[in-house]
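Colleague: Predicted structure and sequence below. I'll ask about it afterward.
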Amino acid sequence: MNIKCRYSGLTPQCAIVVATVRALKMHGGGPDVVAGRPLDRAYVSENVSLVEAGCVNLAKHISNTKAYGVNVVVAVNMFSTDTEAELNAVRKFSMDAGAFDAVICSHHAHGGKGAVDLGIAVEKACQNITHPLRFLYPLDISIKDKIEAIAKSYGASGVEYSDQAEKQIEMYTQQGFSNLPICMSKTQYSFSHDASKKGAPTGFVLPIRDVRGSIGAGFIYPLVGTMSTMPGLPTRPCFYEIDIDTATGKVRGLS
């Protein structure tokens, strides 16, 4: 699930939550998706009940985003295997969860014209602001209080800190950086630290392994669980396709 914002100056007016039927089926308890292996039939055939079960994840995203006082538009990216019943289920669930609108988008297949309705919905959402922008926490509270406010918004019951994290928090506090906002470094696959916990888990304890600072950029980022800060690579990095043609001496796979 992805969240994007449209800005007017520095004040967001609308957030777009991007959802797909397949992702919601996974959050509803669908089979594991393994790179290089064909998708399970559950993801390419109609299963409305699986979609509806996964919509708890979407509802949590909508609720969390609305807490900032912005309108939420859900962009449902449509693919060829999605059925009308599945797409309608996502749209209905989105509206019931408080979205300003939920739009079926086909730009994957049709380019810009497949997202025209989304653009119109975002424009309307930006013209119908009913609450001022508000933040999850005030900047003048402690680093730990900020981390814990974020953790609770995920559904955590508490936070545990490693000795290293405690040491770093103390250092940044003494250096006068405790007023910086927090940017959590956490798996994108779950509200928790555990990528296997789908849907909208609750009652978990969020482990903070380390706390680091991007002081020049103006934020502090805790590392949640086993999250790595190594650059992300695709499942099969492109360097696997690069080789030398021994007959011609030319390099293949660079284009």
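Modeller: Received the coordinates, thanks.
Colleague: From here on, just use CA atoms for contacts and neighbour counts.
Modeller: Fine.
Colleague: what's the offset of the top helix by length along the chain from the middle of its chain?
Modeller: What stands out as the longest helix in the chain, according to DSSP state H, is helix 48-66. Counting by C-alpha atoms, centre = their mean, to the nearest Å, helix 48-66 is centred 12 Å from the centre of its parent chain.
Colleague: buried residues in that helix?
Modeller: 48, 50-62, 65-66 (16 or more other C-alpha atoms under 10 Å).
Colleague: Packing partners of the host helix or strand of Gly213?
Modeller: Secondary structure from DSSP states H and E places Gly213 in strand 205-214. On a contact count with 3 or more C-alpha pairs under 8 Å, 6 or more residues apart in numbering; DSSP states H and E, strand 205-214 meets strand 158-161, helix 163-174, strand 219-224.
Colleague: Mind giving me the packing neighbours of the longest one?
Modeller: With contacts taken as 3+ C-alpha pairs under 8 Å, 6+ apart, helix 163-174 sits against helix 143-154, strand 205-214.
Colleague: Ok, the last one next?
Modeller: Packing contacts for strand 219-224, counted by 3+ C-alpha pairs under 8 Å, 6+ apart, involve strand 205-214.
Colleague: burial count for the closest residue to Val224 other than its chain neighbours?
Modeller: Spatially, and ignoring its direct neighbours in sequence, Val224 is nearest to Ile208 (4.7 Å; C-alpha to C-alpha, 6 or more residues apart in numbering). Neighbour count of Ile208, defined by other C-alpha atoms under 10 Å: 25.
Colleague: Is it correct that Ile208 is in contact with Asp163?
Modeller: No: assessed by C-alpha atoms under 8 Å, Ile208 is found out of contact with Asp163, at 9.6 Å.
Colleague: is it true that Ala85 lies in a strand?
Modeller: No: using DSSP: H, G, I helix; E, B strand; the rest coil, the assignment for Ala85 is helix, not a strand.
Colleague: Got another one to weigh against that:
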Amino acid sequence: MKSDVEISQAVELSPINEVAEKIGIDDANLEQYGHYKAKVSLSDVDKNQGKLVLVTSINPTAAGEGKTTLTVGLGDALNELGKNAVLALREPSLGPVMGMKGGATGGGYSQVVPMEDINLHFTGDFHALTEAHNTLAALIDNHIHHGNELNIDPRQIEWKRVLDVNDRELRQTVIGLGGRTSGVPRQDGFDITVASELMAILCLSTDLTDLKDRISNILIGYTYDRKPVYVKDLKVQGALALLLKDAIKPNLVQTIEHTPAFIHGGPFANIAHGCNSILATKAAMHYGDIALTEAGFGSDLGAEKFMDIVTPKLGKNPDCVVVVATIRALKLNGGQNKKELATEDLHALETGAVNLFRHVKSMRNFQVPVLVTINKFGTDTENEVTLLTKLIKDNLNLPTYVSENFEKGGKGAIDLAKGVIDAVEQPNNFTPVYDSDDDIETKMQKIVTKVYGGANVELSSKAKTQLKKIKKLGYDKLPVCMAKTQYSFTDNPKELGAPVDFTIHVSELEIRSGAGFIVALTGKILTMPGLPSHPAALNMDIDDQGKITGLF
């Protein structure tokens, strides 16, 4: 089988204006970036809402889950069945693209295209976010250098700098060296761009005015007498918003089978809320009969945050949830060696299936229809598929849909598409995990017990002090964004399967007053990842004709 980039390069793309016209977007609202991608100016997208399908998965493993691949294939399959399906997906970050994870455009014959553009610079949204974020950082330091009218304490500045690249060397830095003309020396550091609060704000904003209001409420630090300082105190929210005036518009592309896809925003799901923009999801619901969106990593992270942070602002709850699993990943959860996953191992599969059961049960807590699909690999045996199907039936009382869209495109997900068509018409009684009036500790406890399957939450002394500050500033009713490893229900990435009676340890609580949530940092979560020993970048090249190889 050809590589992903080879498959993508062989596709004959439709001009983007034709893709837009097919779902009712006229040229007046289309800003083309070349022939095959465009930004869309939106109006009245709250009207004529279609059904909404949320795709999530088990905990990610080195064996792969294919959540984006499945989402793309499902959209193509729905269109094969005569439905008007539109996708809303996240933009890839250059950090994972050049690092270990790779791109985020699907795979095989279920991809969004042009994949090279989308996985690289695309329409420049991440660059705009990086510039806006660092402009604010420069304005803060400039204010201090020129007299510090706001009395900002350089030791209590909360706003770091960012880059859209994995660079461990920049996690902790010292700036302002070089004498009086080079600023005020202080400790600083860099996060990756997708961890920026501006990324979360972009993805949660409903329009340009909302974007500017949220930016104005960003907490940037404290004064010497410990009073909070916000962007609005610097009076630069307008300047930062204008740097994002184009980035706030969703991007329109297509799948290999020409299904329209809005790709916009991409906050990390383990350190932010992990979902594409509200505007992109609203656009998909407005222009499609069925909108499909995905949430980052497993259901314990991205899906929970979609339900509890995004849904209230979106004004629409999912009509059904699809949980994706692979036999390979479940065998890895069951103890099979990574190098032997192509070998049949029914014992490991049965042992590891508890991870899937936990995810499905967690999603059922939200009182919406839940479907399970096996993203089938060529190495999966008939015995393994039969066993997993039986296990799902016996433990969850659900049918199992086997999807082969990686190799077959939309035709490989027809059965799942039929199940989705039925599921979105079923009544549901959507119920969030916690009440909006719950305090921070109660919200965390409910997430841990209802979603993770754990028992307790334990706050460090630093987190307890920060909680007092949160209450004093009046932010103790905000939603909670748990920053946790994606590999486990616990805060230990090595605890696979479905552990019970564990404690989640919260090391820090961070205020994201512009985005409108509190980040609870657990375990060893890094906001600036590092590159692996063999980065994906080492396999990439471009020839003198401009043909790209090694991108995935």
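Modeller: Yep, it's here. Keep in mind that this is a model prediction, so the values were computed, not measured.
Colleague: so who does the residue nearest to Val224 of structure 1 touch?
Modeller: Counting by C-alpha atoms under 8 Å, 6 or more residues apart in numbering, Ile208 of structure 1 touches Val159, Glu160, Tyr161, Ser162, Ala165, Pro222, Leu223, Val224, Gly225.
Colleague: Against Arg236 of structure 1, how distant is the residue mapped onto Glu350 of structure 2 from structure 1?
Modeller: The alignment partner of Glu350 of structure 2 in structure 1, by TM-score structural alignment, is Glu52. Per C-alpha to C-alpha, to the nearest Å, Glu52 of structure 1 is found 32 Å from Arg236 of structure 1.
Colleague: Met171 of structure 1 too?
Modeller: Distance, Met171 of structure 1 to Arg236 of structure 1, by C-alpha to C-alpha: 39 Å.
Colleague: If you count surrounding residues, which of the two has more?
Modeller: Met171 (13 against 10).
Colleague: Would you mind finding the match for the more buried one in structure 2?
Modeller: That one, Met171 of structure 1, aligns with Lys469 by TM-score structural alignment.
Colleague: Read off where the helix ranked longest in structure 2 ends up in structure 1.
Modeller: For structure 2, the longest helix by residue count, based on DSSP H, is helix 125-145. Counting by TM-score structural alignment, helix 125-145 of structure 2 pairs with no residue of structure 1.
Colleague: buried ones in that helix?
Modeller: 125-137, 140-141, 143-145.
Colleague: which helices and strands sit right next to it?
Modeller: strand 161-163, helix 197-204, helix 237-243.
Colleague: tell me the most buried of these?
Modeller: Each of those was scored by mean neighbour count; the highest is helix 197-204, a mean of 27, by mean count of other C-alpha atoms under 10 Å.
Colleague: In structure 1, what range does that helix match?
Modeller: Under TM-score structural alignment, there's no match for helix 197-204 of structure 2.
Colleague: Could you point out the helix or strand that follows that helix?
Modeller: As assigned by DSSP H and E, the chain's next helix or strand after helix 197-204 of structure 2 is helix 208-216.
Colleague: tilt between that following helix and helix 197-204?
Modeller: For helix 208-216 of structure 2 against helix 197-204, the angle by axes from the mean of the first three to the mean of the last three C-alpha atoms, to 10 degrees is 150 degrees.
Colleague: so where is the following helix or strand past helix 208-216 of structure 2 in structure 1?
Modeller: Following helix 208-216 of structure 2 in sequence order, the next helix or strand is strand 219-223 (DSSP H and E). On structure 1, no counterpart of strand 219-223 of structure 2 exists by TM-score structural alignment.
Colleague: Can you tell me how far the closest residue to Lys313 of structure 2 other than its chain neighbours is from Gly514 of structure 2?
Modeller: Of all residues not flanking Lys313 of structure 2 in the chain, Leu204 sits nearest, at 7.3 Å (C-alpha to C-alpha, 6+ apart). Remark: distance between Leu204 of structure 2 and Gly514 of structure 2 (C-alpha to C-alpha) = 10 Å.
Colleague: The residue nearest to Val224 of structure 1 -> structure 2?
Modeller: Match for Ile208 of structure 1 (TM-score structural alignment): Val506.
Colleague: how many other residues sit next to Thr209 of structure 2?
Modeller: 12.
Colleague: and if you look at the one 4 residues further on?
Modeller: Residues contacting Asp213 of structure 2 under the criterion other C-alpha under 10 Å number 18.
Colleague: Checking Gln486 of structure 2 next. Helix, strand or coil?
Modeller: coil.
Colleague: And the helices in the stretch 201-350 of structure 2, which stretches?
Modeller: In the stretch 201-350 of structure 2, the segments counted as helices under DSSP state H, counting those that start in this stretch are 208-216, 231-234, 237-243, 278-287, 304-305, 311-314, 327-333, 346-364.
Colleague: how about those in a markdown table, adding distance to Leu78 of structure 2?
Modeller: What follows is these, written out as a markdown table (distance: least, C-alpha to C-alpha, whole Å):
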| stretch | distance to Leu78 of structure 2 |
| --- | --- |
| helix 208-216 | 33 |
| helix 231-234 | 45 |
| helix 237-243 | 37 |
| helix 278-287 | 14 |
| helix 304-305 | 25 |
| helix 311-314 | 23 |
| helix 327-333 | 24 |
| helix 346-364 | 23 |
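Colleague: Mind checking those helices for the one nearest to Gln111 of structure 2?
Modeller: helix 278-287 (17.3 Å; C-alpha to C-alpha).
Colleague: which residue numbers in structure 1 go with the closest one?
Modeller: Going by TM-score structural alignment: helix 278-287 of structure 2 matches no residues.
Colleague: what inclination does that helix have with respect to helix 197-204?
Modeller: Using the same axes, to 10 degrees: helix 278-287 of structure 2 against helix 197-204 is 20 degrees.
Colleague: and helix 278-287 of structure 2, how far out from the chain's middle?
Modeller: 16 Å.
Colleague: same check, this time on stretch 174-181 of structure 1
Modeller: On C-alpha atoms, centre = their mean, the centre of stretch 174-181 of structure 1 falls 26 Å from the chain's centre.
Colleague: same thing with stretch 188-199 of structure 1?
Modeller: The answer for stretch 188-199 of structure 1 is 11 Å, by C-alpha atoms, centre = their mean.
Colleague: Report the separation between the spatially closest residue to Cys55 of structure 1 that is not a sequence neighbour and Pro181 of structure 1.
Modeller: Setting aside the residues directly before and after it, Cys55 of structure 1 is nearest to Leu24 in space (C-alpha to C-alpha, 6+ apart), at 6.0 Å. The gap separating Leu24 of structure 1 from Pro181 of structure 1 is 30 Å, by C-alpha to C-alpha.
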